[in-house]
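> What would the 3D arrangement of this be:
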Amino acid sequence: MPRRYAFVRADEATHPDSIRATLAEFISTFIFVFAGEGSLLALGKIYGDLGGNSASELVAIALAHALALFAAVSASINVSGGHVNPAVTFGTLLGGRISVVRAIYYWIAQLLGSIVAALLLRLVTNMRPVGFYVSHGVGEWRGLILEIVMTFGLVYTVYATAIDPKRGSLGTIAPLAIGLIVGANILVGGPFDGASMNPARAFGPALVGWRWGNQWIYWVGPLIGGALAGLMYEYMVIPTEVPHHTHQPLAPEDY
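Modelled structure (predicted):
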């Protein structure tokens, strides 16, 4: 799809495709948050520690998020683009790949998907969702920078593998690449601030578990990182799109 900025595109607000895409974002975000947050609760049930502080727990959490996001993006990429993340949606909005109305639909669906996932986890496990927090001694500003950098890498990967018009066959591995970068970033940032990279992933568990400490960095950081990646890739990596001029058709003998 070419770069085009718009508040709403023709018939988009009520078009069945918009509804299907919004539903896909809801379901995919639900899948991702249920598995991601559920892995934290499962480890807490096994080890009696909800922090995931050991190396083996960290690897398990990273793997659970990577696999869940791989599945979630795969399930929705052909319907909604497989955002599963308000920061990805924000980056594509600033890049002119979706309209404002479509972005709002996605944000609502993503947040609701996360809330429903956290509610169901609370119901079936009888455990309070863990959510995210900045580890002792790290500080909110360091956590903010971590979220910016990690989300930049995530959204840049999304652009390179799923959005770039010249991605070619690379698009077939987009869900895998997106899942892997999230898993890798969790291995880096998990011990410091949990490595959210996704406001929806942070919001549902925070609301249901009522854990609001440091919550602002899990919104501000990913949105800044997503915006920087979207704008940089859109205007510095993707070639400038030259408008097509209308020409008279060639005579048959000129082909």
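> CA atoms for contacts and neighbours, from now on please.
Will do.
> State the distance from P86 to R128.
24 Å (C-alpha to C-alpha, to the nearest Å).
> So if I had to pick from those two, which one is more boxed in?
Between P86 and R128, counted using other C-alpha atoms under 10 Å, the more crowded position is P86 (26 against 19).
> show me what contacts that one?
Contact analysis of P86 by C-alpha atoms under 8 Å, 6 or more residues apart in numbering lists Y106, W107, Q110, N198, P199, A200, L223.
> Proceed likewise with the subsequent sequence, for comparison:
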Amino acid sequence: MAKIALGTGREAVQSDVLQALVVEFICTFLFVFAGVGAAMATDRLAGNAVVGLFFVAMAHALVVAVMISAGLRISGGHLNPAVTLGLCVGGHITIFRSLLYWIDQLLASVAACALLKYVTGGLATPIHSLASGVDYFQGVVMEIVLTFSLLFTVYATIVDPKKGSIDGLGPILTGFVVGANIMAGGAFSGASMNPARSFGPAFVTGDWTDHWVYWVGPLIGGGLAGFIFETFFIVRTHAPLPIDEESY
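Model prediction:
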């Protein structure tokens, strides 16, 4: 497993870090704007609950795939403190830079939700909260499992240097798993998988009901997935053979 890197305060003024923060802000902003906007539109249309859940899941799947692709080269396209933590645990980003990313992602989420509230004429911004009959422990476990699934996919399809034939498909495959997880967990915990995605609506509405669940669950799930995949599945000593010498 790669060692966790602390980093230094000098990173805050490095040009590549500043570029990454700008791109991470833009991509997270657009992700939250589309994701929360889809949830607001579903509430406004007041349609069938199953259709509404599918609509929200598909909106998140599409925007996650596109925004990861947009930010991948510069910032990594994290969009999510849980993703940042998972990559930090694997030694792919320093602790200091991770903290900068977290602040960036939270500010972007708040800005997106504030703008949505304005452009929709004050339409209610739905927060993530536990469904009736779902207790705190169940909600945390649900978010742990869903976020573990998300980070495991990120590592397998984007981070792992031996991803082989799926190279380049990571963003869209990650979007697919986000959509699938929302369909699976949306009716129970809301399927946040992302503290920033939950933070913006809670901040704008001032409603912090069950909010801690959407930090504890995703951060545990993300960190655990990063640790497990980096420790047991990534092989860093592998040197690819020349293409004409590869055996199939």
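> before we move on, back to that, okay, the contacts of P86 of structure 1 in CSV with distance to I173 of structure 1, secondary structure and neighbour count next?
Output for the contacts of P86 of structure 1, formatted as CSV (distance: C-alpha to C-alpha, whole Å; DSSP: H, G, I helix; E, B strand; the rest coil; neighbours: other C-alpha atoms under 10 Å):
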residue, distance to I173 of structure 1, secondary structure, neighbour count
Y106, 23, helix, 27
W107, 25, helix, 24
Q110, 23, helix, 32
N198, 21, coil, 23
P199, 24, helix, 24
A200, 24, helix, 28
L223, 25, helix, 26
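> Excluding residues flanking it in the chain, which one is nearest the spatially most central residue of structure 2?
Taking C-alpha atoms, centre = their mean as the criterion, N80 is the residue nearest the geometric centre of structure 2, at 3.6 Å. Among residues not flanking N80 of structure 2 along the chain, N194 sits closest, at 5.3 Å (C-alpha to C-alpha, 6 or more residues apart in numbering).
> now L223 of structure 1
In space, L223 of structure 1 is closest to A87, 4.9 Å off (C-alpha to C-alpha, 6+ apart).
> And the one you found, what's its match in structure 2?
Following TM-score structural alignment, the counterpart assigned to A87 of structure 1 within structure 2 is A82.
> what's the average distance of whichever strand or helix holds its match to structure 1?
Taking DSSP states H and E as the criterion, A82 of structure 2 maps to helix 81-89. By mean C-alpha distance after the TM-score superposition for structure 1, the fitted helix 81-89 of structure 2 averages 0.5 Å away from its aligned residues in structure 1.
> cool, and stretch 32-42 of structure 2?
Stretch 32-42 of structure 2, aligned to structure 1 and superposed, deviates on average by 0.7 Å (mean C-alpha distance after the TM-score superposition for structure 1).
> outside of that stretch, which residues touch it?
Residues outside stretch 32-42 of structure 2 that contact it (C-alpha under 8 Å, 6+ apart): 52, 55-56, 59-60, 63, 109, 112-113, 116, 123-126, 197, 201.
> Of those residues - the most surrounded one?
The residue in those with the most neighbours, by other C-alpha under 10 Å, is S109 (32 neighbours).
> From what I see, it and F203 are in contact.
No: the pair S109 of structure 2 / F203 is not scored as a contact, 9.3 Å apart, by C-alpha atoms under 8 Å.
> those helices in structure 2, which residues are they?
Here structure 2 has its helices, by DSSP state H, at 15-45, 49-71, 81-89, 95-119, 136-154, 170-185, 195-205, 213-232.
> Would you tell me which one of those is buried the most?
Burial of the helices of structure 2 is given as mean neighbour count (mean count of other C-alpha atoms under 10 Å); helix 81-89 ranks first at a mean of 28.
> residues in structure 1 aligned with stretch 167-174 of structure 2?
Stretch 167-174 of structure 2 corresponds to residues 171-178 in structure 1, going by TM-score structural alignment.
> re the thing from before, so which of the helices of structure 2 gets nearest G9 of structure 2?
Comparison of these against G9 of structure 2 by C-alpha to C-alpha identifies helix 95-119 as nearest, at 7.0 Å.
> what helices or strands is that closest one leaning on?
Contacts defined by 3 or more C-alpha pairs under 8 Å, 6 or more residues apart in numbering; DSSP states H and E place helix 95-119 of structure 2 against helix 15-45, helix 81-89, helix 195-205.
> can you tell which of these is closest to I172 of structure 2?
Of all those, helix 15-45 comes closest under C-alpha to C-alpha, at 14.0 Å.
> any idea of the angle that closest one forms with helix 49-71?
Counting by axes from the mean of the first three to the mean of the last three C-alpha atoms, to 10 degrees, helix 15-45 of structure 2 lies at 160 degrees to helix 49-71.
> Quick one: distance of helix 15-45 of structure 2 to the chain centre.
In terms of C-alpha atoms, centre = their mean, to the nearest Å, the centre of helix 15-45 of structure 2 is set 11 Å apart from its chain centre.
> same check, this time on stretch 194-204 of structure 1
Averaging C-alpha positions (C-alpha atoms, centre = their mean) puts stretch 194-204 of structure 1 9 Å from its chain's average.
> give me the stretch of structure 2 that that stretch matches.
Residues 190-200 of structure 2 are where stretch 194-204 of structure 1 lands when matched by TM-score structural alignment.
> Please work out which residues outside that stretch touch it.
Outside stretch 190-200 of structure 2, the residues within contact range by C-alpha under 8 Å, 6+ apart are 32, 79-82, 102, 105-107, 109-113, 127-131, 142-144, 146-147, 150, 181-182, 184-186, 211, 214-215, 217-218.
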